[in-house]
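>>> Quick one, structure for this:
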Amino acid sequence: MTIKIKEFRNDINGLRAWAVIFVVLYHFNITGFSGGFIGVDVFFVISGFLMTKIIVSGFEKESFSFILFYLSRLIRILPALFSLCIFLLIIGWFWLPSIDYNNLSTHSLSAILFLSNIKFWREAGYFDAESHEKWLLHTWSLSVEMQFYIILPIMVLFLWKMGGKKAAILGLIFFSIISLLVSYYASPKWPTAAFFLFPARAWEMLAGGLTWFFSRRKKLTWHFELIGFSLIFYSVFFFDTYLDWPGLSALVPVLGCVLVLFSDRKNSILTGNFIAQTLGNWSYSLYLWHWPVVVFLSYGGFLSSHIYVLLGIITSIVLGATSYFLIEVPTRRALSNKSLVVKIAYSLSFVMMASLLSIVAIYQKYEGRINKDLELVASSSNDKNPNGEKCLAASGIKTDISNCILGKGDLKAIVLGDSHADAIVNSVVDSFNGNGSVLELAYAGCPTLIGAKRDGHDCEGFNKYAIEIISKIQQDIPVIIINRSSMYALGTLKGENPASLYGKPAVYFSKKYDSVTKESREEYISSIIHTSCEISKNRKVYLTTPVPEMNFDIPKKLSHDLMFNREIVDIFIEISDYHERNKDVIYAQNIARNNCGVEILDVTKYLCENNKCYGNKGTDVFYFDDDHLSELGNRKLSPMFSGALSR
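Modelled structure (predicted):
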């Protein structure tokens, strides 16, 4: 009893080539391919088509074997994936600092166990590493596909027993619609979950399965293949990451792929040519190996160099071809005539070896493995408030304030704000020298502004909750308000995530703005004044000026420079640039001081010198990313708080 596809379809192989081309060019930031990420969606449709064909054909002939089906999938996926993970773990041992190597190890384990989509979703918190720091980020799609492979035959069996082929078709249609609705609803509300998780992606694979069912009866003409490719190319050239994805937008490339599959043109010039067939054969290995090359170039700061990008693409193709000829093909040939027991043992050995090596790597502690300065600056990424997980709200869930009273002794101050408040709160605690405690009320990504709204955040609800808590506390306890205020008004810095907020207000009040306008700025200024005055009606209020934002993630920039044998330099911004970025906020704070008596605490007096605001001095790193002060950095503000609170 075997599980195999009897006929090789050139159009599917060629479509794979186009999909991997789009993904590779997108990841290498090639101009014009802003929607190249849809290549993954094309892969999903193809997988659904082929797996449904294998499963249903097996049921029709009463020859389907669950064990053989699952083994065939593991044998197809594991060898090349295993080789990639082992290669990266070996190279990483000699090159990556512990914080990065630990991440690589845990990601290798999740990839081998086909749980990486869930892993990356769970990691996608407020302080998550950027995508170009994750060597195996691209394996999320393999995990989604494997989860589909596990579920689909069970689902088809259940439907088949209910009513045969008709029930299977109706069931797939029903679950496709449900999944599409989940995708539509979740994409704007929970974009990370919608992107990574199976429920919002299943409809794409089920669309491929339904295509196989209906294309058995009738093929479409070549005109529909052209329409299909037109939809795919349109998505590649005109879509971008600003879209809620997958959502309904993914219907465009999915429909395009469906039309190409329906046409079944074996000798199409688009899919049947030599290059398309060659890249189609290499597509899986090329997909696996291209992303680590992208990450390597990102580490070195080479992604903006045309020469390095060209070399990176060529290297990806060479590595993909090598993996195909030395790993994929020999493995399939070696196991094609082996017994079931041998295949099971082979698959399990891959999983067990890779898992064991990943686990060992996770817990590695080897003194002197990496340059001490590199370890020191890289570890600054973790030099953050240890109470952040229990005190920093990030999803609209109210914090348990019993866990967020920091320090010892009587309550002496309340720190209210966003993640910058969480990053700085320990310097307020230190200012009391062990003779006072601080209540932290902080919500990542939300400014302390009454009525402020932000998509995906419960800013309005949290601010109401925080003000209600404060109103129940004795009035002689002051409030210190700390926010990354200018980001909410002006958007993120260039090159910073989320890119969709570059030059666009992050929060809104009466209406949303697509860009920064005079009206949006005036509304924001008024809100700062109004909120400050409201809170100061019954107690003393301190407003800190914004913390200087750096142009780089400081620990990563320094560690990457050391990894490429470059000298460490002191990273700074000019004080004039700081004042230009924050002029609206400082203006509003000064009006609030004049109108309501709030006190302004100027952080630049402690964080800046000689008209420069520093992110580091040598290996002393003052930020744990590009805008949040590290624990070392926030200690520079303790004298400021001590002086203010003792008056």
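>>> From now on I want contacts and neighbour counts done on CA atoms only, so please keep to that.
Fine.
>>> what are the ranges of the strands in the protein?
392-393, 405-408, 411-417, 436-443, 479-482, 541-544, 572-574, 599-601, 608-609, 612-614, 616-617, 620-621 (DSSP state E).
>>> List the residues that contact Ala19.
The contact partners of Ala19, taken as C-alpha atoms under 8 Å, 6 or more residues apart in numbering, are Ile38, Gly39, Val40, Val42, Phe43.
>>> can you redo the strands of the chain as CSV with mean neighbour count?
As requested, the strands of the chain are arranged in CSV below (neighbours: other C-alpha atoms under 10 Å):
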stretch, mean neighbour count
strand 392-393, 25
strand 405-408, 19
strand 411-417, 23
strand 436-443, 26
strand 479-482, 25
strand 541-544, 23
strand 572-574, 17
strand 599-601, 19
strand 608-609, 14
strand 612-614, 21
strand 616-617, 16
strand 620-621, 22
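>>> Let me have the ones you listed in TSV, extended by distance to Asn590.
Conversion of those to TSV gives the following (distance: least, C-alpha to C-alpha, whole Å):
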stretch	distance to Asn590
strand 392-393	28
strand 405-408	30
strand 411-417	18
strand 436-443	23
strand 479-482	14
strand 541-544	10
strand 572-574	22
strand 599-601	8
strand 608-609	20
strand 612-614	22
strand 616-617	29
strand 620-621	31
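>>> Of all the ones you listed, which one comes closest to Trp140?
strand 392-393 (26.6 Å; C-alpha to C-alpha).
>>> quick one, which of the strands of the chain is nearest to Leu286?
When these are ranked by proximity to Leu286 (C-alpha to C-alpha), strand 620-621 comes first, at 37.9 Å.
>>> Filter the contacts of Ala19 down to the ones in helices?
Among the contacts of Ala19, the subset assigned to helices under DSSP state H consists of Ile38, Gly39, Val40, Val42, Phe43.
>>> farthest-separated two in the residues you listed?
Considering C-alpha to C-alpha, no two members of these lie farther apart than Ile38 and Phe43, which are separated by 8.8 Å.
>>> just so I know, which of the strands of the chain lies nearest Ile362?
Evaluated over the strands of the chain, closeness to Ile362 peaks at strand 620-621, with 25.1 Å, by C-alpha to C-alpha.
>>> Distance of Phe572 relative to Tyr299?
Using C-alpha to C-alpha, to the nearest Å, we find Phe572 at a distance of 20 Å from Tyr299.
>>> that older thread, quick check: which of the strands of the chain is nearest to Ser57?
strand 392-393 (50.6 Å).
>>> show me where the stretch 401-550 of the chain has helices.
Along the stretch 401-550 of the chain, counting by DSSP state H, counting those that start in this stretch, helices occupy 419-430, 459-471, 485-490, 518-535.
>>> mind checking which of those is nearest Leu311?
Closest to Leu311 of the helices of the stretch 401-550 of the chain is helix 485-490 (C-alpha to C-alpha; 36.4 Å).
>>> To compare against the first, here's the next sequence to fold:
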Amino acid sequence: MDYRRDIDGLRAIAVLPVVLFHAGFSWFSGGFVGVDVFFVISGFLITSLLAEDLRQGRFSIGRFYERRVRRILPALFLVILVCIPFAWIWMLPADFEDFAGSLSITIFLSNQFFMNEVDYFNTEADLQPLLHTWSLAVEEQYYLFFPPLLWLVWKTGRRGTLAIVSLLVAISLVVAVIGAATAPDLTFYFSPARFWEIGIGSICALLLLDRKRRQHGGATALGLALIAYAVVFYDKTVPMPSLWTLPPVLGTALVLLFGGSASPAGRLLCAAPVVGIGLISYSAYLWHQPLFAFARLYELSAPPPSLMLLLSVLSLMLAWLTWWFVERPFRRRKRPILPRRPVLFSSFAALGTVILAFGVWGYKSEGLPQRLPDRARAFAAFEEDRSPQRDLCLLTYRAPVPDLPLAGCGLPNASATNPDVVLIGDSHSNAFARQAQIALVEAGFATDALAYSGCPAIGGLVQLNRKSAEGCLDYQRQIVASARSRDAKAVIVSIRWPGYLSGYRYDNGEGGVEAGPTMTADLFDRYDEKRAPDDPQRRADVLAAYEAGLRDLSSEFAVVVVDPVPEVGWNVPRAAALCELQGRQSCRDGHSYNNYLDRNRPILQMLGRLEREGLIHRAKIAPAFCDTIPGGRCRMFDDEGRPLYFDDDHLAHTTGAVLIAPVIVDALRRALLVQEAL
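Below you'll find the predicted structure:
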């Protein structure tokens, strides 16, 4: 096929939004659709080359895969080899375990690994240097079956081939739509749900086969507009792949079918700077995520936008060097590096085997913690210091709310029959629930505890930008009904009160800024309105729903409310371990109690009012962590220097949770004494 400058320009339009999205710039909130653009371009180019070989009777599976090896592996393996020493030095065991698993990209299975381990839009994904290789795995899985399939159906003619490919595209799109509705996180990485995007590119190539392409400026401009719309207006809440993927995919198809240099839109794509970025787009795609991930791993606080912009530029510079010194020498027609096919295949197979073996070792060894000094390793281990009931007694959107009570979540009776008290809430509740249950049992109370991750848990509130809205509401109904049916005397409520109310994650004002999407809550009945985090009316409605929910509970149970857990802003075990690795001395100064008061003031006022009315009893846990005086500080470590948290806001099971358990027991005793006196 003839070279088209506009396609290289389109590659630039694809890669830049991806880079800036991963850099964290909000104006590219939908930049991840650049990958979808790449899929369509890839399908178009590969099918065009295959069709040309088939028409000329020179089709060769061996030659096809030689081209793929020369195109994909040299730059990919270079980036992997550069990443390994940085991962070895800077990564804590949990991160290194995931990194080791991602080395399955050497056999193009990293999408399968990430499908089971990493939510693409979760903040933990930002720390994965090879997260972006999932798309390479999807492409190569497509090209395992597509060339032989095209060879088999080629004799049916262009129309027959087009019909068969279109049928496969339709089937894949149906898989994507069903998956987006039932298991969106898994579907994101699922190859059969992505094949239709590459297939659209294949259809474009088949449509142009033996036909002269007609340039159309309006169609090209419309195609670019569809891509731009998705880049600017989509965000992490848009399910991908799904019908929402159609605009950027069809926009790319329009450019491929009608693009050229004859229109203003076409001339934009053909401009030298744009084409230049397109030429190095593959290497830019490879380099950007490792740069961003290692910057986030090294810094104790979120890297500033200026640094992320600088790293974005650096990724383009490294991309040019890689394109010039690695990609071109392997791909040139005359005297390429490793010119003989058997030597090429065996060389990369050997190197890939070594990398894969290293990955298996790192993964099976749980991140090779022995790499780290003893103190750093001890700090890092607290990232895993979570409730032993976390997997069983912390529900998520991934499965419907089961029939309650849930066996295994009660103490002393594991089946939780006839508990005196039920602990309800979100992951904050689950973090300390087992230690609280142990203390409550020692005080003579039978207990049950079940939480729902990311769920405000009372008042008909749900979190926006989450897939858990219906499950959260169902949990609220069922947990209260279950407590009622078992004649529970009391409930203990703990949620991340300020996060849902403000809509924003915590900024401690001292460089500790919690990463992640907004966590805005709203009434389920107003979910579709998607009110902004700082909407005053939304915040007023949430606060009113908090109060109404607690009043409703107080009409049936003695209610203990655990005051907001002091948030930190830094991942405490990670920060401590990195400080140890980097030899820093100023990492354990705590954080401001005034910030805690400012962030929680409306909540504490509301809880104080309900307490004065005798409707609730508060477990006032702040004094366990903070000097509760103006200008006081809140600590992150216990008296033995151990982290009180397993991240930046959840209490560690063996330290922070133990600290507040007696406070909760005392509050429950007061609540039941008052109830008995009525």
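>>> Tell me how they score on TM after superposing.
A TM-score of 0.85 describes the superposed chains when it is computed by TM-score structural alignment, normalised by the length of the first structure; 635 aligned residues with a C-alpha RMSD of 3.6 Å.
>>> Looking at the ones in helices among the contacts of Ala19 of the first structure, spot the one nearest Asn610 of the first structure.
Taking C-alpha to C-alpha as the measure, Asn610 of the first structure lies nearest Ile38 of these, at 48.8 Å.
>>> Contacts only, for that closest one.
For Ile38 of the first structure, the contact set (C-alpha under 8 Å, 6+ apart) comprises Ala19, Phe22, Val23, Ser235, Val236, Ala250, Pro253.
>>> any idea what it aligns with in the second structure?
Using TM-score structural alignment as the criterion, the counterpart of Ile38 of the first structure in the second structure is Val33.
>>> For burial, what's the neighbour tally of the nearest residue to Ser98 of the first structure once chain neighbours are set aside?
Of all residues beyond its chain neighbours, the one nearest Ser98 of the first structure is Glu375 (6.8 Å), with distances taken as C-alpha to C-alpha, 6 or more residues apart in numbering. Residues near Glu375 of the first structure, counting by other C-alpha atoms under 10 Å, number 19.
>>> Over to the one 10 residues further on?
Neighbourhood size, Asn385 of the first structure [other C-alpha under 10 Å]: 18.
>>> before we move on, what about the one 5 residues further on?
With neighbours defined by other C-alpha under 10 Å, the count for Lys390 of the first structure comes to 12.
>>> before we move on, what about Asn122 of the second structure?
13.
>>> can you pull the contacts of it?
Gly516.
>>> picking that back up, list buried residues within the ones in helices among the contacts of Ala19 of the first structure.
Neighbour counting by 16 or more other C-alpha atoms under 10 Å classes Ile38, Gly39, Val40, Val42, Phe43 among these as buried.
>>> Name the nearest residue to the second one, ignoring sequence neighbours.
What that stands for is Gly39 of the first structure. Counting by C-alpha to C-alpha, 6+ apart, the nearest residue to Gly39 of the first structure once its immediate chain neighbours are dropped is Ala19, at 4.1 Å.
>>> how far away is that neighbour from Ala499 of the first structure?
The spacing between Ala19 of the first structure and Ala499 of the first structure, counted by C-alpha to C-alpha, is 24 Å.
>>> for Thr139 of the first structure, same thing?
Thr139 of the first structure sits 23 Å away from Ala499 of the first structure, going by C-alpha to C-alpha.
>>> since we're on the aligned residue in the first structure for Val15 of the second structure, how many residues are nearby?
Taking TM-score structural alignment for the superposition, Val15 of the second structure sits opposite Val20 in the first structure. Applying the criterion other C-alpha under 10 Å, we find 27 residues in the vicinity of Val20 of the first structure.
>>> and Val20 of the first structure, what is it in contact with?
Residues touching Val20 of the first structure, when contacts are defined by C-alpha under 8 Å, 6+ apart, comprise Gly39, Val40, Ser283, Leu286, Tyr287.
>>> Can you tell me the closest non-neighbouring residue to the aligned partner of the last one in the second structure?
Under the alignment (TM-score structural alignment), Tyr287 of the first structure pairs with Tyr285 in the second structure. Of all residues beyond its chain neighbours, the one nearest Tyr285 of the second structure is Val15 (6.4 Å), with distances taken as C-alpha to C-alpha, 6+ apart.
>>> Which one of Thr139 and Ala499 of the first structure is surrounded by more residues?
Neighbours per residue, other C-alpha under 10 Å: of Thr139 of the first structure and Ala499, the larger number sits with Thr139, 24 against 15.
>>> which other helices and strands contact the longest helix seen in the first structure?
Using DSSP H, we find that the single longest helix of the first structure is helix 140-189. Judged by 3 or more C-alpha pairs under 8 Å, 6 or more residues apart in numbering; DSSP states H and E, the packing partners of helix 140-189 of the first structure are helix 38-60, helix 66-95, helix 116-123, helix 191-196, helix 202-215.
>>> Of the ones you listed, which is nearest Trp245 of the first structure?
Going by C-alpha to C-alpha, the one of these nearest Trp245 of the first structure is helix 191-196, 6.3 Å.
>>> Which among the strands of the first structure is found nearest to Ser176 of the first structure?
Each of those was scored for nearness to Ser176 of the first structure using C-alpha to C-alpha, and the closest is strand 392-393 (34.5 Å).
>>> on that earlier part again, out of the helices of the stretch 401-550 of the first structure, which comes closest to Thr221 of the first structure?
If you check each of the helices of the stretch 401-550 of the first structure against Thr221 of the first structure by C-alpha to C-alpha, helix 485-490 wins as the nearest, at 51.1 Å.
>>> Check the mean deviation of that closest one from the second structure.
Here the mean offset of helix 485-490 of the first structure against the second structure after fitting is 2.8 Å, by mean C-alpha distance after the TM-score superposition for the first structure.
>>> okay, and that helix goes to which residues in the second structure?
When helix 485-490 of the first structure is compared against the second structure (TM-score structural alignment), it corresponds to residues 497-502.
>>> got the contact list for the matching stretch?
Looking at stretch 497-502 of the second structure with C-alpha under 8 Å, 6+ apart, the contacting residues turn out to be 456, 463, 505-506, 519-521, 533-534, 539, 542-543, 564, 599-600, 603.
>>> Now restrict those residues to buried residues only.
456, 463, 505-506, 519-521, 533, 539, 542-543, 564, 599-600, 603.
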